[in-house]
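> Fold the stuff below for me.
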Amino acid sequence: MKKRIALLIVAVMLFSLPVTSLAAETTKDIHVPKAGITPDSWLYGLDNFMKELHLLVTFNVADKAGLLDDISGERLAEALKMVEENKGEYALTAMKEYKSALEDIVEVLDKAILDEKDMRSVIDKINSNRLDRKELIDVILGNMSDEIRSEIEKSLSAAKDELEITIEVTDLEEDDDDLQDSNNADDNEDSGDKSEVIDDESDAEAKDESKKDEKSTVEDIDSEEGEVELPLKKVVTAKILEETIGVDTAQKFVLGELNLRQILAVSSLAEQTEKTFEEVLTVFLENEKGIGATAKALGLHPKDALKEIKKVFKGTKSQIKADFAEAKQEVKAGIVNESPEENLGEDKQIADNKDNSSDKDDDDDDDDDKYYDDDKDDD
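Reported below is the predicted structural model:
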């Protein structure tokens, strides 16, 4: 009897240890924020109350966003601690609090956008932490049971996506190069089969192959400063802008006159007001690229305008990610595409030719009318 009990205890220990050690081992090379009071403590509610009080008396919008980011990191650390101790329900509680903190950050940033507040002092920190914590989130979710994970995974993903889009809209001056790493990470994150994901080495191979072929997806663009190499990601983006907005706008993007974020914001506002891109761009520049001020100048409710802008950002980003993945596969397969710059030039030439043809037809019509009038006078 004693022997059976001893074997049972050993079996329980063997089955319980791997989960704990796996979580700890997986996070060995990941930066983990400092945990606060965990949800299994009777002091957890008091800890939450004190944090809410701290936020209530923090009036500077940048400081409040930074504080919320710190709280979100603390929640992740608490969730990790709970999964390491095999307390799945408490880990779920901490992850729900983490999601809530992300939603609060979005709310603060939205207000900052509409009030034209300068958030550069904190936005880089929030974005950096967002990227750094992706692996930590994967570890936490991976150590939850399927039943518990299903309660948070979908809503958490939506909150993370919303924060990412909001960060981009918050800083319209940021160069679009920062989107490349983000989208590559998203490609890997969204794919369930790791064997189908193009890894960094494949990306490097694709870049090397594209550089070897002058007619491939990497092109040299003439500018006042000389020749500029156009990356594959930018080629894909330019093509999408050409198809959805217009050739002139795509050329502004390629030549660096406007970045992607600014183009999408202006395009959305133009669609909301049924004005041309150029008309809204003029108002946008007059209002120093402020979304709130531009929306008011166009007669839009700023909050509603921002909501629509985010939809455009989300939809375009999703399209870029899908088309970029397809383009990388084509480059790897050796499929040669026409130069995007040639495409833009050809489309613009066709448009110009149509305009010239239309003008010529108008001139011919005028001549016919004049001839007809002369005949009437002769009669």
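> Only C-alpha atoms from now on, for both contacts and neighbour counts.
Fine.
> Who are the contact partners of the closest residue to Glu229 other than its chain neighbours?
Of all residues not flanking Glu229 in the chain, Asp220 sits nearest, at 4.8 Å (CA to CA, 6 or more residues apart in numbering). Asp220 makes contact with 227-230, according to CA atoms under 8 Å, 6 or more residues apart in numbering.
> Then Ser155?
Ser155 touches Lys99, counting by CA under 8 Å, 6+ apart.
> Just confirm it is within a helix.
Yes. Judged by DSSP: H, G, I helix; E, B strand; the rest coil, Ser155 forms part of a helix.
> What is the burial count for Leu281?
21 (other CA atoms under 10 Å).
> How many residues are close by the closest residue to it other than its chain neighbours?
In space, and not counting its chain neighbours, Leu281 is closest to Val266: 6.1 Å by CA to CA, 6+ apart. By other CA under 10 Å, 27 other residues sit near Val266.
> residues touching Val266, list them.
Val266 touches 277, 280-281, 284, counting by CA under 8 Å, 6+ apart.
> Out of those residues, which is nearest to Glu346?
Among the contacts of Val266, Phe277 lies closest to Glu346 (CA to CA), at 21.1 Å.
> Can you give me the distance of the closest one to Pro302?
Per CA to CA, to the nearest Å, Phe277 is found 18 Å from Pro302.
> How about Ser157?
Ser157 is 26 Å from Pro302, by CA to CA.
> More neighbours: the two, which one.
Pro302 (20 against 12).
> Surely the more buried one is in contact with Leu114?
Yes. Taking contacts as CA atoms under 8 Å, Pro302 lies within contact range of Leu114: 6.5 Å.
> One more, so I can put them side by side:
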Amino acid sequence: MAALGAGALLVSVGDATGPVPGLVPWQADVAVGVVACLALLLRRRWPLALAALVVPLGAVSIMASGAILGAVFGLALRRRFTVAAGFAAGYLATAPVYLLLQREPRFSLWTDVVVRGVLATAAVGWGLYARERQVLIRHLGERAARAEAEQAGRIARARRDERDQIAREMHDVLAHRLSMISLHAGALELHPAVSADVHDAAGVIRAGAHEALEELRAVIGVLRHGAGDEPEPPQPGLEEVGDLVADARRCGNEVGFDDRLADAGVPSPPGATGRVAYRVVQEALTNARKHAPGSPVSLVVDGGPGDGLRIEVSNPASASAAAGSVPGSGLGLVGLAERVELAGGRLAHGMAAGRFRLEVRLPWLV
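Next up, the predicted model:
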């Protein structure tokens, strides 16, 4: 439609409808131009052949100019610049022939050449711009897809690393407990006051604990590859959260610690819940120190054996968070979410009323 409109405009103001008809009647001019415009439907499949077909028509039809410009644009979009420039020059070369076919042209040769030159240059330039834009869009799309794949890989690695860390921690916790069982069973086995049946039972318990410990080391100990042979230190629980608060205060963050468990006289949950809770508070305070240094932090811990454990940490949003880079939006929370989900809990985080808020709910496991 654009080619037909451009050709019709050139026919109405050009030489084809001059006071004295030329050797090519304007009706034939229009008919040839309309056929050339319809041939643009083949521009994507055969751009070079289309240009070779329609460009010579510029010598007999001004109506075909729209189709010619469309063909030159397609060449600039899909072929080398020199090919498009050559056909554009060919279009300019048809101007003298076209004027020779007019008995009394309205405009001079130079006017026709300048008009055709401007239109051809615009078609080539527009085609080059569209080609570069397509290349840029494709490049940006590939970069976005690559970045998305890399981010997915980093998230998967963070989750895998967190699972490996949990397995190493559980290895040491279970190894310690099995060692204690074996130790007490050995002491009971050697006690002179026990009966023969108790002596035999203690021996079975000691041997079973020792075998379980060896199997545990064989199955999970492979996770220590690259991490050294030293065992993990004793895993802290919720009772050690006060140390984390003290460290955060020494680093410049004023932490308001509302320990509702202690206020209500509820003992801290031991075992898995306590270890996961410690890790949650550690990651939350680290994020606050990293993304909002010097800001006041609110820490609330409450719950009970029937309701589960709830941990809420919030701090004012920093300037980077307001601009879209929320605190804790990296891979630390990805691993933390993996740990919480494996413990049967839920993690939620986000912005609310100008503050970054992290809330975790855990079952009261022992």
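> Need the TM-score from the superposition.
In this superposition the chains share a TM-score of 0.21, using TM-score structural alignment, normalised by the length of the second structure; 126 aligned residues with a CA RMSD of 6.6 Å.
> so is the residue nearest to Leu281 of the first structure in a helix, a strand, or just coil?
Going by three-state DSSP: Val266 of the first structure is helix.
> same question, Val124 of the second structure
helix.
> which other helices and strands contact the one helix or strand Gly315 of the first structure maps to?
Using DSSP states H and E, Gly315 of the first structure falls within helix 302-333. Secondary-structure packing of helix 302-333 of the first structure (3 or more CA pairs under 8 Å, 6 or more residues apart in numbering; DSSP states H and E): helix 153-170, helix 178-190, helix 200-212, helix 232-244, helix 260-273, helix 291-297.
> And the strands in the stretch 151-300 of the second structure?
For the stretch 151-300 of the second structure, the strands defined by DSSP state E, counting those that start in this stretch occupy 255-259, 297-304.
> relative to strand 297-304, how tilted is the first one?
Direction vectors for strand 255-259 of the second structure and strand 297-304, defined by axes from the mean of the first three to the mean of the last three CA atoms, to 10 degrees, enclose an angle of 10 degrees.
> Can you give me the buried ones in strand 255-259 of the second structure?
For strand 255-259 of the second structure, burial by neighbour count (16 or more other CA atoms under 10 Å) applies to Val255.
> who wins for proximity to Tyr91 of the second structure among the strands of the stretch 151-300 of the second structure?
Closest to Tyr91 of the second structure of the strands of the stretch 151-300 of the second structure is strand 297-304 (CA to CA; 73.1 Å).
> Which parts of the closest one count as buried, going by neighbours?
297-304.
> Next, the angle from the helix or strand just after it to strand 255-259.
Next along the chain after strand 297-304 of the second structure, taking DSSP H and E as the criterion, comes strand 308-316. Put simply, strand 308-316 of the second structure runs at 160 degrees to strand 255-259, going by the same axes, to 10 degrees.
> Following the chain onward from strand 308-316 of the second structure, which element is next?
helix 319-322.
> can you give me how far that following helix is from the chain middle?
19 Å (CA atoms, centre = their mean, to the nearest Å).
> So what would you say the end-to-end distance of stretch 332-345 of the first structure is?
First residue to last in stretch 332-345 of the first structure (CA to CA) measures 26 Å.
> And for Ala185 of the first structure, the neighbour number?
14.
> what does Leu285 of the second structure give?
With other CA under 10 Å as criterion, Leu285 of the second structure counts 26.
> Same check on Asp104 of the first structure?
19.
> in terms of contact, does it touch Leu67 like I think?
No. At 10.6 Å, Asp104 of the first structure does not count as touching Leu67 under the criterion of CA under 8 Å.
> So which elements touch the strand or helix carrying Arg130 of the first structure?
Per DSSP H and E: Arg130 of the first structure is located in helix 120-132. On a contact count with 3+ CA pairs under 8 Å, 6+ apart, helix 120-132 of the first structure meets helix 61-84, helix 153-170.
> If you count neighbours, what's buried in the helix or strand where Glu52 of the first structure lies?
Using DSSP H and E, Glu52 of the first structure sits in helix 44-56. In terms of neighbour count (16+ other CA under 10 Å), helix 44-56 of the first structure has its buried residues at 47, 55.
> the inter-axis angle of it versus helix 61-84?
Using the same axes, to 10 degrees: helix 44-56 of the first structure against helix 61-84 is 160 degrees.
> rewinding a little: now for Pro302 and Leu114 of the first structure: what residues contact both?
Contacts common to Pro302 of the first structure and Leu114, judged by CA under 8 Å, 6+ apart, are 291-293.
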